[in-house]
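# how does the following fold in three dimensions:
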Amino acid sequence: MKIAHVIIDRMARGLDRAWSYVIPEGMDIRVGHRVHVPFGKGETLGIVTAVYEYGTPDSAADVVLKPVLNVVDPVPVLSAVMIELGMWMAEEYLCFPIQAYKAMLPRNIRLRPFSAPTQELCQVVGQRQGRPSKRQQLWDILAERGPLLKEELLREMPEMRQVLRDLVKEGTVVINRVDSASPSFPVVKGHRSPFTLNEEQMHAVTTIVEAAPGSKWLLEGITGSGKTEVYLQIIETIVQQGQQALVLVPEIALTPQTVRRFQSRFGQAVGLWHSSLTDSERAKTWQAVRDGHLAIVVGVRSAIFLPFRDLGLIVLDEEHESTYKQEEHPRYHTRDVAFWLADKTGTKVVLGSATPSLETAFYARQGLIGWIRLTRRIGTRTLPPVEIIDMREELQEGNHSIFSRALQQALTRALDRGEQGILFLNRRGYASFVMCRDCGQAVQCPHCSVTLTYHQDQNKLMCHYCFYTIDPPTACPHCGSRRIRYFGAGTERIVEEVMKLWPGTRVLRADRDTLSSRHSYYQLYDDFVNRRADVLVGTQMIAKGMDFPHVSVVGIVAADVALHLPDFRRSERTFQLLVQASGRTGRGDLPGVVIVQAYEPEHFAIQSAATHGYDDFYNQEIQYRRELGYPPFGNLWLLEVADASEQKAKETIHRIFEKVTGLMEMGIEVLGPAPAPLPKVRGRFRYHVLLKGAKNPRIMAVLSEIERDELSCSITVDPYYML
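Sure, this is the predicted structure:
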């Protein structure tokens, strides 16, 4: 007789442990299976985390156990490695194990039994050589690219549905049903690279390919230095060895360009994973990865949990991006999960960036991970010159425009030559806030401690936290004055100003309001790269990774907008954004120029970015972190209480503060309690306590107790957002 340890699907303190059940005779249960088990007076779903022979020390032999009722899926949905990873995440990030396991499973698979469906595979038969036509075009595609899934083929080329039927009818194409549980494709037909690697790139490829399994690397390369080509050539070796590769990108906005580069080299062996996929698409991709049908996946953060059969390489492109940190439970950092997998499975990890996070750069400089630098752009291209404009002087000299005179002149010259420009501003909307000139009160969200942003295209005021929306007031809601004015500038306002200053200019806007689906990302990229627009106005989502060869001017409208946030990473974020945005120009045959506008141009983050000087920035910022004990010199734990009752929130945060004061004897710094920088969000009052120091078992025990006892408290390990 065997015993199964089961984590049940209940998120409640005291229930977040493994429960023991007898496995009935003849029932095939393995680690990673989902099972139905009796619990209390009813039954519940659970995941098997261990299987023991009855009578062994771990099998709870002296207790009368209930039997497992039934197995949900014919095969385990999680591997033994993923089960172990989930347990590590629960301990590391102070979450329920079931939260970690749910993060690993697509919604479709969580909600219904997992099965191995059949799929339709299209392939050519014999030879066909007819006159140029749609039939011949589709036949040639199938002949060149090999067998393709019918669904994927028609998703890529929906206009070919009837053409495919015609080819099947004439007998030159057949469609076979295949069991997706038995790998039958694809043979990875890698196309030869059109690029010749320079000496630095070749060194990077050779070093990482020949490195030991489980090794971790920082690939630090300036913008335009060819990091993606290095990834591609390393992956080519990995897949030729029969292993799989995962390429992570921080934003869905980066996937159109990245996926096309990978698919042009590796064809249908490349899959896509991001939040805009439908439930069905996510489930099918998950299945294809699990069954070995996909050799390469390009995806966002959650792709780290895909069920790879034999994962040989994980790439975190733009590894410095904060989107690699999950802000809801389980609050993991993708880099840390990748490192865990490297240690457990021998997967190699490559962290790529022109502006590495301080933590990663520190690890590399301390020799804790490998470090390879690409110091020059590919070909004869050079980094663009950067001109810093002091907007205080512009105002003093009578220029009240959003744009400095230097930026206006540079963009005018570019447009006159038929070139493109990009303007960055990290604010959506038309105006940052609406204020009364008489009483000085700004129109605030009633549910959040923030001002409402004006969106001209909708003629609405909107909260970007809870999405509360109202019509713009004609009179001040505080004093009744009609002297209502709009202050600050957002992306909408920038678009309006561009069209006013350069009539007839074709302008695209890229922010969270305009890019609401995956198709909008693809359309934006296609329109701009194919020169169907002259100027792209956007937030930071387009400041990274995008390669637009016809851009000769980049204007950063308000470079210091983030320097005044109550966040210890504000200088790092500012530097990274400026360098990444600057890197969007001068990538083709055109020389580029960058205009940086700021009201605090002397700040070291701005000055270092102007010279593309990562080392200069690192040396100053790391000293600041060392003096104050911030990561990488210590851990942070942000304890946040949120409650609809402000009094209850205050009582809870003070009770928590009393529980952590004893940690000060161990050298832990306790900051707070205090209202959060945004003290009210979505109708809930928020209070913070911040712990700072070296991690040890005593701290984790105290935090686990707080997490268990204080239901309104959430704990984030090494938070990326302090607001």
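
# from here on, just use CA atoms for contacts and neighbour counts.
Fine.

# neighbours around Y618, how many?
20 (other CA atoms under 10 Å).

# same check, this time on N696
Other residues within reach of N696, judged by other CA under 10 Å, total 9.

# next one: it from E92, what distance?
Noted for N696: a distance of 11 Å to E92, by CA to CA, to the nearest Å.

# can you show me the strands along the stretch 551-700 of the chain?
In the stretch 551-700 of the chain, the strands defined using DSSP state E, counting those that start in this stretch lie at 551-556, 593-598, 635-643, 669-681, 684-693.

# who's in contact with Y231?
V205, V315 (CA atoms under 8 Å, 6 or more residues apart in numbering).

# which one of the strands of the stretch 551-700 of the chain is the most hemmed in?
Highest mean neighbour count of the strands of the stretch 551-700 of the chain: strand 551-556, a mean of 28 (counted as mean count of other CA atoms under 10 Å).

# hey, what's the angle from that one to strand 593-598? Just curious.
10 degrees (axes from the mean of the first three to the mean of the last three CA atoms, to 10 degrees).

# where along the stretch 401-550 of the chain do the strands fall?
Here the stretch 401-550 of the chain has its strands, by DSSP E, counting those that start in this stretch, at 420-424, 433-436, 453-455, 460-462, 469-470, 484-487, 507-510, 535-538.

# to check against the first, give me the structure of this:
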Amino acid sequence: MPVARILFPLPLPEPFDYAIPEGLAVPEGAYVTAPLGKYERLGIVLEILPDSAGEGRKLKDVVHVYDAPPMSRSMRDFILWAAKYTVSHPGHVLGMVLRARAGLGPSPTETVYHLTGQEPSRLTEARSRLLAAAEELGPQTATALAAAAEVSSGVVKGLAETGALRAEVVETDLPYAEPSPDLPGAVLTVEQAEAAEELTAAVASGGFHTFLIDGVTGSGKTEVYFEAIAEALRRDPEAQILVLLPEIALTQAILSRFEARFGAAPAPWHSGLSDKDRRRTWREVVHGRARIVIGARSALFLPYRRLKLIIIDEEHDGSYKQEDGVTYHARDMAVMRAKLEEAVVVLASATPALETMVNAELGRYTRLQLAARPGASRLPDVELVDLRRAPPERNHWLSPHLIQAMQETLEAGEQTLLFLNRRGYAPLVICKSCGERLKTPGTENWLTEHRYTGRLVCHVTGYSIPKPKTCPHCGAADSLMGVGPGVERVAEEVRVLMPEARIEIFSSDTAQGGEATRGIVDRMEQGEIDVLIGTQIVAKGHNFPNLTLVGVVDADSGMKGGDLRAGERTYQLLSQVAGRAGRAERPGRALVQTYAPDNPAMLALADNNRDGFLQIERDVRAELGLPPFGRLAAMILSAPSAEMVDQVAQDVISQAPNGEGIEVFGPAPAPITVLRGRHRRRFLVKAPRNVDLSAYMAVWTARLKLPNPVRMSVDIDPYSFL
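Prediction:
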């Protein structure tokens, strides 16, 4: 018998071999079930071994083969490569691929009812209401029709028995509409057309190509890569296209643009989907019927049949980094996935990451520049507001200069966006009597006050409690005080200053889910909001035609800490949020409040000198051998007590392999030293660019035998330093 080598979505060190029974067709890549321990489990056939591989071995049989297209060789190679690169079990990566494995089975069904046009013999008021609802809504389930007509489900059954309604069993997971590449797109400028022509030529020629669309905010990057999508759809009737976006909010906002351009909405994939929608998208991807998929970073691990184009919009965004479980950066993984698929990959950003810019300069990526906004719109003027010279009033957060600009904007009938990357009312709560800072139990994380809900929330762990009436430490009544500004506190200040203005907050607290996000975006686009106060969610991808003023409340907040990317991230974020202004005919401006106007990131922002800022960053990192001119890996140990984690850390460092040019720093307390009651220590490993750091970390971790209470995580190319 031939042998199937099966990988299971479990933390196992290797795949297992199974005999293929006579008469059972098991191709490579098949989704199968096979016995493992006491249970039959789902797995993937990585490869088929010849009959000789089973000689003299007592192997269990493959039990079942799913009726689904086999996983492609390139996808299986990608799983194995991603596991090796991230120093993870291949089964953990496969677990991400099989996240909606219910899509392997047939679609669930439901019974819907159609009007037949036949009048019932007896027409009651309830029946009349239900027939009217059926005419208005079209085919619906009995429950939906009854709810719409405010009657019982028995009325539906009665009308079906009289012949007025006809029952039909239908599948619930319907295919997505086929997109059309030939609908008219936007009229492109000469600059946009040249970039689109180069992209479409690469798509037409086939093979692996990597592009960077380096365009200022509002320059039409989306319209350019729309042309590449259209070309991929035309060239290959089975081609699938993946568009990655960093935020669910962006996914919701851009769906309508896709539908207008291609006549059909793309298949969505992100954490906000219901289980039903997730199952539907997964099934359609596996069968190759989902031609365009738009989603968050995990959409990269869907098992596409024929992936020919990958687009990473806002490629610089830090949320492409997965920090839990298998740690990976979706941008870097996408480039490798495209290489294995022999596909085209497009990175797009107004503020590309330094790593991406260096790759473009070295010729690894083809750089397409969009230096101007189309039409009459132009980039906003950016002015630094030196808070040392013109500070806000005591216990206030808006400077007199920004307040005046907001009032002028309101009088002109235009909109203001205030940006502050802090949710809630106050980022710190202290006791006025004893000075206690309220923290999450078992951690060093401060609790943030949310005044609208009356709760104190930890934004790291999700821990939440009602705001106490007395200090938990000293018992003093009414002594707890919020310190520092959050978006709720800034909104409170604006309401006092501008009582006639229509004010809303846009953060992950106020925009929970797609409908809430769309509602805020729609109201802003339609001019129903005068002042929008938001966190990072407002900085990306939104187009508000009447927005002419952006105010950055605390530009310095991202510069704190020892993160090597702090300056770069600050520049990127502030540049993106400033770029929301003046995107139509009316000119825009941005006022950036800062206590450090001489910081290189602030000066570059005011002078619109991105390349000069990147050169400074490049020089510093090159001198220190930091990414992209060197490589980093992190290892974090955690344990229930500081004594235990310190003792284990000393054992761990003693077993670090020697390697030429490799430096190991630590152990040191992680920046978040205590998390969910666990004490954390971090090692940083620095190596030259040509060192296989994944292999080094794999050798090191293989030597370790950690006590049961101790956990370890490895992060290759860490993007944040938590």
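
# dump the strands of the stretch 401-550 of the first structure to CSV, plus mean neighbour count and distance to G86 of the first structure.
Below are these laid out as CSV (neighbours: other CA atoms under 10 Å; distance: least, CA to CA, whole Å):
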stretch, mean neighbour count, distance to G86 of the first structure
strand 420-424, 26, 39
strand 433-436, 22, 43
strand 453-455, 27, 40
strand 460-462, 22, 38
strand 469-470, 14, 39
strand 484-487, 16, 47
strand 507-510, 20, 36
strand 535-538, 24, 37
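
# quick one: which of those strands is nearest G242 of the first structure?
In terms of CA to CA, the element of these nearest to G242 of the first structure is strand 507-510, at 39.3 Å.

# Provide the aligned range in the second structure for the closest one.
Strand 507-510 of the first structure corresponds to residues 503-506 of the second structure when matched by TM-score structural alignment.

# contacts for that stretch?
487-488, 491, 495, 520, 529-535, 537-538.

# with the first structure overlaid, how far apart is that stretch on average?
On superposition with the first structure, the mean distance recorded for stretch 503-506 of the second structure (mean CA distance after the TM-score superposition for the first structure) is 1.3 Å.

# so what's the gap between that stretch and the chain middle?
23 Å (CA atoms, centre = their mean, to the nearest Å).

# what's the answer for stretch 230-239 of the second structure, then?
The answer for stretch 230-239 of the second structure is 26 Å, by CA atoms, centre = their mean.

# cool, stretch 626-637 of the second structure as well?
22 Å.

# pull up the aligned stretch in the first structure for it.
So stretch 626-637 of the second structure sits over residues 630-641 in the first structure, by TM-score structural alignment.

# mind checking the end-to-end distance for that stretch?
22 Å.

# quick revisit: narrow the contacts of stretch 503-506 of the second structure to those that are buried.
Neighbour counting by 16 or more other CA atoms under 10 Å classes 487-488, 491, 520, 529-535, 537-538 among these as buried.

# hmm, which two among those are most spread apart?
D530 and I537, at 17.8 Å, using CA to CA across those.

# from S517 of the first structure, how far out is the counterpart of I520 of the second structure in the first structure?
For I520 of the second structure, the aligned residue in the first structure is L524 (criterion: TM-score structural alignment). From L524 of the first structure over to S517 of the first structure the distance is 11 Å, taken as CA to CA.

# just give the number of residues close to R165 of the first structure.
Neighbour count of R165 of the first structure, defined by other CA under 10 Å: 15.

# how much space is there between it and V498 of the first structure?
49 Å.

# switch the contacts of stretch 503-506 of the second structure over to a markdown table; also include distance to G158 of the second structure.
Shown next, in a markdown table, are the contacts of stretch 503-506 of the second structure (distance: CA to CA, whole Å):
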| residue | distance to G158 of the second structure |
| --- | --- |
| V487 | 55 |
| E488 | 54 |
| A491 | 55 |
| R495 | 57 |
| I520 | 43 |
| I529 | 49 |
| D530 | 53 |
| V531 | 54 |
| L532 | 52 |
| I533 | 54 |
| G534 | 53 |
| T535 | 54 |
| I537 | 51 |
| V538 | 52 |
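
# just to revisit the earlier point, can you list the strands of the stretch 551-700 of the first structure in a markdown table and add distance to L111 of the first structure?
A markdown table is the format used below for these (distance: least, CA to CA, whole Å):
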| stretch | distance to L111 of the first structure |
| --- | --- |
| strand 551-556 | 46 |
| strand 593-598 | 50 |
| strand 635-643 | 30 |
| strand 669-681 | 31 |
| strand 684-693 | 31 |
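
# ok, which of those comes nearest P213 of the first structure?
Here strand 635-643 is closest among the strands of the stretch 551-700 of the first structure (CA to CA), at 28.3 Å.

# counting by contacts, list what the closest one packs against.
Contacts defined by 3 or more CA pairs under 8 Å, 6 or more residues apart in numbering; DSSP states H and E place strand 635-643 of the first structure against helix 646-660, strand 684-693, strand 713-717.

# distance check, the residue nearest to the spatial centre of the first structure against K227 of the first structure.
The centre of the first structure sits closest to P250, judged by CA atoms, centre = their mean, with a distance of 3.3 Å. According to CA to CA, P250 of the first structure and K227 of the first structure sit 15 Å apart.

# same question, I235 of the first structure
In terms of CA to CA, I235 of the first structure sits 12 Å off from K227 of the first structure.

# more crowded one of the two?
I235 (27 against 23).

# residue in the second structure paired with the more buried one?
Aligned partner of I235 of the first structure by TM-score structural alignment: I229.

# so that match makes contact with A239?
No - taking contacts as CA atoms under 8 Å, I229 of the second structure lies outside contact range of A239: 9.8 Å.

# okay, now P597 of the second structure: neighbour count?
Neighbour number of P597 of the second structure under other CA under 10 Å is 19.

# can you find the partner of it in the first structure?
Per TM-score structural alignment, P597 of the second structure is aligned with P601.

# quick one, what contacts that match?
Residues in contact with P601 of the first structure (CA under 8 Å, 6+ apart) are I388, I389, D390, D560, Q607.

# wait, is the first one part of a strand?
Looking back up the chat, that one is I388 of the first structure. Yes - checked against DSSP: H, G, I helix; E, B strand; the rest coil, I388 of the first structure lies within a strand.
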